[in-house]
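Chemist: what follows is a predicted structure for the sequence shown.
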Amino acid sequence: MIEETAKQTLQTQQKEPLKEETPTQSQQTANLEDERSGECVDRAASQQTQHQQRLQGDVPVQQQAQDIPNDVITKAKERLQGGVTEEQLGTAEHPRLSIWDFGGQAAYYGSHQSFFTYRGIYILVMSLLQKLSDPVPDLDYKASADNLVTGRDYLDHWLNSVHTHTLVHGQEHTGKPPVVLVLTHKDNVSKSDIENYKKEVLEHISGKAAGKHVLPRIFVVNNFDKDNSDIDELREYLCEVAKSQWYMGQEVPITWLHLKSKLMDKRKEGDPFCPFQDVVGLARGDDVGITDDSHVADILTFLHDLGDIIFINEHFLRDHVALRPQVMIDVFKTIITVPEYQQDRSMGGEVAEMWRRLENEGILSDRLLTIIWTKADQKMQKPFLLQNKTFLKRLMEKYYLICNATPIGVVDNTMQEPEKEEIYFVPSLLASKPDEGTLYPHMTRCQSPLYVVFDNMFLPSGMFYRLQAICVRRFGLQESRVFVSCGRFPTDDAKQQFVVTKVKHYLKVELLSSESEDQSVFTQGLPVRKFLSSCLFEIKEKWIPSIQYDWCFGEESDEGTGKMAFHKLSDIGREMGMGSSW
């Protein structure tokens, strides 16, 4: 009865001012509006005052008092006021939104998928001073590995990233979630140049699946405008877009909101993590009243999807709840970052060598990780990195940001093998660009390579990083040679190896033999293709279910242009060019 009364009152507060002559209507759930991207204008002070007055007890109960004892009403009001405020919830008219700013350097691209959500509004910022055809400076020398050269390339990359990583089954052609284009440096270009730029952008994305996400209204802003009118207009527009989204006003049980309030209060205490069992304890409290642990996990998963917390309901990861999503970025940033932000690079000797190996070979030793996090903890008021080291490493492994590549040796039953230091492979930090001699060391190349061609001419960085990580996990670092956009790996035949190279929107797979050309017989093609197919399927199922690709043969369509014409394996008979290699 207490919970039902609380539900009724909260729903009424959210939807309309209370009137003494109208009894509150029975409602089973309360509204929660919460999103990740954009930021709404602040509520007027008068609205805040009215809301505070309502929470302080100006809730009419005269008509209810005849049927409900006063002590029950009092307890219900106390329960309602247990931290669940309109400011935390947002309303249909004033949704509460939060901003996420993705790092622009290519080194971060592999981690972006961790933060993409279909419950978002994406703002793509472009400079009017840089034409779509102009080359964009490669700040960390990794964008070239993704074939990002011009402004047009970056426009496609970001729109394809949103389209690929947020796709919901059944909404492939709806253009959801929305993308708002914002053009900067309004004060440095003419009105005609602005209109021409808009036209060029719209023509470029027209007819593309990813282009459907872009809203028709394009904003042009001057960051130095003192009256801030451009930004205010953009903010108001984002609020209107947010209110029109299908999930706004989604109903959830009020007990979920009470638990969320408890977690937000705990966040204010400064500790970014909370053990799952502590959350269970909060949920079982009288002011929340949830006793089923699986129900608690469902609530945490919902809050994770909203971007309020980080909770992965999987073995080894469900024991911790990150109360501040920013903490995941802070952790990733200590390792997966551009050189200017790396710590201790000026130190000589062994530490400097460990940094060099991390950057050039993508190898992170557990010792270097401890050094980095020790230094980082010393700068914090409440250190948390080393204390949660095991969980944080597993979290990064979950997102394939690191891959455990510790050599596995044979342990003699009669002798205890010394414990080896853990070594991790960090694909997104590879910087070496191999020459032909390094990638194909005195080996004969099969003349019929295979290709994995991805739809929409988009191969996500994270997908290739994960493929590299799985290969290293399978074959070990000692037998593998990995580089920024390619890798060479062994096969079951000691005389044969295979190379995987990322080229634009496709993967090129080649067989190598250590025997001379006239004696080379390539027998590992089918096992290699089966292995890579299983890897790609695993990545697709776990991470990018919307991605589509085909195994193909390829040939140059025009001499000198480098453009390829692809033919699907399913469309070609084995006798028509497949040969015996694959």
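Modeler: Good, I have the coordinates.

Chemist: only C-alpha atoms for contact and neighbour calcs from this point on.
Modeler: Noted.

Chemist: for Asn222, give its distance to Glu361.
Modeler: For Asn222, the distance to Glu361 under the criterion Cα to Cα, to the nearest Å works out to 42 Å.

Chemist: kindly apply the preceding question to Pro135 instead.
Modeler: To Glu361, Pro135 is 28 Å away according to Cα to Cα.

Chemist: for Gly409, same thing?
Modeler: Gly409 sits at a distance of 22 Å from Glu361 (criterion: Cα to Cα).

Chemist: likewise Glu340?
Modeler: Taking Cα to Cα as the measure, Glu340 falls 18 Å from Glu361.

Chemist: which of those two has more neighbours?
Modeler: Glu361 (21 against 8; other Cα atoms under 10 Å).

Chemist: ok, that one touching Ala431?
Modeler: Yes - contact criterion Cα atoms under 8 Å: Glu361 and Ala431 qualify, at 7.4 Å.

Chemist: overlap in contacts of the two?
Modeler: Listed as contacting both Glu361 and Ala431 by Cα atoms under 8 Å, 6 or more residues apart in numbering are Phe483.

Chemist: for Arg152, which non-adjacent residue is closest in space?
Modeler: Of all residues not flanking Arg152 in the chain, Leu132 sits nearest, at 4.7 Å (Cα to Cα, 6 or more residues apart in numbering).

Chemist: revised request: answer the last question for Leu507.
Modeler: Excluding the flanking residues, the one nearest Leu507 by Cα to Cα, 6+ apart is Val452, at 4.9 Å.

Chemist: for whatever helix or strand that neighbour lives in, packing partners?
Modeler: Val452 is part of strand 450-454, with elements assigned from DSSP states H and E. On a contact count with 3 or more Cα pairs under 8 Å, 6 or more residues apart in numbering; DSSP states H and E, strand 450-454 meets strand 506-513, strand 549-556.

Chemist: 10 Å - rerun?
Modeler: Counting by 3 or more Cα pairs under 10 Å, 6 or more residues apart in numbering; DSSP states H and E, the packing neighbours recorded for strand 450-454 are strand 496-503, strand 506-513, helix 525-542, strand 549-556, strand 564-568.

Chemist: for the residue nearest to Leu507, what are its contacts?
Modeler: Contacts for Val452 (Cα atoms under 10 Å, 6 or more residues apart in numbering) come out as 459, 502, 505-509, 532-533, 536, 549-554, 566, 568.

Chemist: in addition, the following structure is provided for comparison:
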Amino acid sequence: MESMERQVNPVIKDAVGGFEGRLITDARRDAESITSSLWDFGGQQVFYSMHHIFLTKSGVYVLVFDLRDLLQQEKGAVWLDYVSFWLGSIKLHAPTAPLLMVGTFLAENITKDDLKRFDSIIQNVAKTKFSNIVRNTQDGLLFFPIDNRERLGVFNLRTQLEYTIREDESVRQEVTIKWMLFLDNILLKRTQVSYITLSEAREMAVDLGITTISEQEQALRLFHQRGALIHLTSTDILKNIIIIKPQWLIDSLGKIICDPGLHADVVEFKNVGLEDDFNSTFNDALTTRDFLDYIWQGEPIDFLVDLMKRTFLLSEWNFTQGEPRFLIPSLLRSTCPDEARGIKCVFDFSKSFLPVGVFQRLLCLCVAIAAKSKLRILEPILFKDFCSIELQQNSKINLKTELSNIILFVENDKQSFRNFSIIQSMLRKINVDVLGTGLEWSEYMEDPKTGKLFSQSVAKSNQLAPWYSNPEVTEEIKIATVKNMELNSFLDNFQ
């Protein structure tokens, strides 16, 4: 330890000494300065399934929409879905974070009467979705109408945004000079690379006198929470990569979770022998490692695959002969034309919010369980809103999503409670690992004799058949869903 200190101290003295003098001078001049990071999510709906990775409890959110959509009646429903989705998602991940709503294209024949009417619409939507919206006091509105080209309303928005940021308590958190230097040195790498390895970060930290692993991880965790970088730690593969350009991750995932039109030149894939892989990816939501290698060439592919697995955006697919493939449920497009069969259990999210991507993640976990089975089971049947799958041999379930519900249909009565417990545990894990525990739902079980639905607590107390009538399942299946529980360990509980 002493020899390390002798090696490190001169570096600290030079770096911190020079930095300290500059810091004092800069602090006196720019004591009130604030630097903000801006993350831009794509407008494509397929991005909705992955946005949860980037939302944190801290920060200030800005929801931007096109005012012209409110002028056109035919676009009203689309606008409502868009705004409702983002209000619900932000409330789910950051219920206390301030939110500014911004309407663009103010100069496009928008009158004062239009603004009042828009404000009334927004008030009606917001009052049931999100309460911590920053008001536009200058214009007496709940939103900020602006026009970038004509610079209308921009100064007012910028002033209110800066004020809101300054009022955030987290902005005033003090850290040591060594931590500030540590972050500065990490972010200097942005000019060269989009990510660094954990070992590279540790070397930077040691050079600055941050020698213990616990302090290094504490600093990285703070940088992650503040949006300066992304450092995921649920597996060794993820932990080894520190993303210093968050937009790089959005862009990388957006190359595969995207509308197929993004890859307009199909001839390009035909020329490299990947035409079938392209069609399989965007027609059937089944991709290959060769296809991922091509679109992610030069990137840390194992990291990106592992990230998608651990956030339930991708699962292995080994139900067919030939090259192993991966399922990406958010690329499923067609809807199921048939009615589901079996007694049903309803997971009802109507009292809160069912985000886009939850059902797709549930499909991922179901496929992952089925793929781990050592017995021969049927190939799953998948649609955008439906799944028919054997979680174990001769125990087929059907899952369907509609409105604010996810509905489980069980075809084998003897496996009804076990299958309910599996789906319940999966939803809990998605909630803990991806959604910050903000998801809420109620559960209702069907009485097959009458077709009536009863709450899970009533069904349990009345020993409603077949859910609670089988003596082999009188004790509820307990599955650990602690945060960041290793995925394979979680899946092994069901084998």
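Modeler: Structure's in. What do you need? Worth saying up front: this structure is predicted, and the values here are computed from it rather than measured.

Chemist: care to give me the TM-score?
Modeler: Scored against TM-score structural alignment, normalised by the length of the second structure, the superposed chains reach a TM-score of 0.80; 438 aligned residues with a Cα RMSD of 3.2 Å.

Chemist: so where do the strands sit in the stretch 1-150 of the first structure?
Modeler: Using DSSP state E, counting those that start in this stretch, the strands of the stretch 1-150 of the first structure run over residues 30-31, 34-35, 96-97, 122-127.

Chemist: matching residues in the second structure for the longest one?
Modeler: Against the second structure, the aligned range for strand 122-127 of the first structure is residues 61-66 (TM-score structural alignment).

Chemist: then the first one?
Modeler: Against the second structure, there is no aligned range for strand 30-31 of the first structure (TM-score structural alignment).

Chemist: number of nearby residues for Ala27 of the second structure?
Modeler: Residues within reach of Ala27 of the second structure, counting by other Cα under 10 Å, total 12.

Chemist: tell me how far it lies from Leu208 of the second structure.
Modeler: 21 Å.

Chemist: same question, Val62 of the second structure
Modeler: If you go by Cα to Cα, the gap between Val62 of the second structure and Leu208 of the second structure works out to 36 Å.

Chemist: those two: which is more packed in?
Modeler: Taking neighbours as other Cα under 10 Å, Val62 of the second structure and Leu208 compare with Leu208 leading, 24 against 15.

Chemist: residues contacting that one?
Modeler: Leu208 of the second structure makes contact with 8-16, 177-179, 181-182, 185, 202, according to Cα under 10 Å, 6+ apart.

Chemist: now swap in Glu422 of the first structure and tell me
Modeler: Residues counted as contacts of Glu422 of the first structure (Cα under 10 Å, 6+ apart) are 364-367, 404-407.

Chemist: tell me the one among those residues nearest to Asp34 of the first structure.
Modeler: Asn404 (36.0 Å; Cα to Cα).

Chemist: aligned to the closest one, what sits in the second structure?
Modeler: Residue pairing (TM-score structural alignment): Asn404 of the first structure is matched to Glu316 of the second structure.

Chemist: can you confirm that match is in a helix?
Modeler: No - counting by DSSP: H, G, I helix; E, B strand; the rest coil, Glu316 of the second structure is located in no helix; its state is strand.

Chemist: surely it meets Arg310?
Modeler: No - no contact is recorded between Glu316 of the second structure and Arg310 when judged using Cα atoms under 10 Å, the distance being 11.9 Å.

Chemist: now check Arg135 of the second structure against the first structure: what is it aligned to?
Modeler: Under the pairing rule here (TM-score structural alignment), the equivalent of Arg135 of the second structure within the first structure is Pro216.

Chemist: with Leu274 of the second structure instead?
Modeler: Residue correspondence to the first structure (TM-score structural alignment): Leu274 of the second structure is matched to Val351.

Chemist: once you drop chain neighbours, what's closest to that match?
Modeler: Closest residue in space to Val351 of the first structure, ignoring its immediate chain neighbours: Leu368 at 7.2 Å, by Cα to Cα, 6+ apart.

Chemist: what of Ile194 of the first structure?
Modeler: In space, not counting the residues next to it along the chain, Ile194 of the first structure is nearest to Leu128; the distance is 7.3 Å by Cα to Cα, 6+ apart.

Chemist: tell me how far Glu440 of the second structure lies from Phe353 of the second structure.
Modeler: As judged by Cα to Cα, Glu440 of the second structure and Phe353 of the second structure stand 8 Å apart.

Chemist: same check on Ile295 of the second structure?
Modeler: Relative to Phe353 of the second structure, and taking Cα to Cα, Ile295 of the second structure is found at 34 Å.

Chemist: and Arg235 of the first structure, what's its match in the second structure?
Modeler: Arg235 of the first structure maps onto Arg158 of the second structure when the alignment is built from TM-score structural alignment.

Chemist: ok, that match - how many residues close by?
Modeler: Neighbours of Arg158 of the second structure under the rule other Cα under 10 Å: 11.

Chemist: try Lys191 of the first structure
Modeler: 11.

Chemist: show me what it lines up with in the second structure.
Modeler: Taking TM-score structural alignment, the alignment pairs Lys191 of the first structure with Lys112 from the second structure.

Chemist: contacting residues around that match?
Modeler: The contact partners of Lys112 of the second structure, taken as Cα under 10 Å, 6+ apart, are Phe118.

Chemist: what separation is there between it and Leu106 of the second structure?
Modeler: Lys112 of the second structure sits 10 Å away from Leu106 of the second structure when distances are taken as Cα to Cα.

Chemist: who's in contact with the residue nearest to Pro434 of the first structure when sequence neighbours are not counted?
Modeler: Taking Cα to Cα, 6+ apart, and ignoring the residues beside it in sequence, Pro434 of the first structure has Phe483 as its nearest neighbour in space, at 6.9 Å. If you count contacts by Cα under 10 Å, 6+ apart, Phe483 of the first structure has them with 360-362, 427-434, 439, 468, 501.
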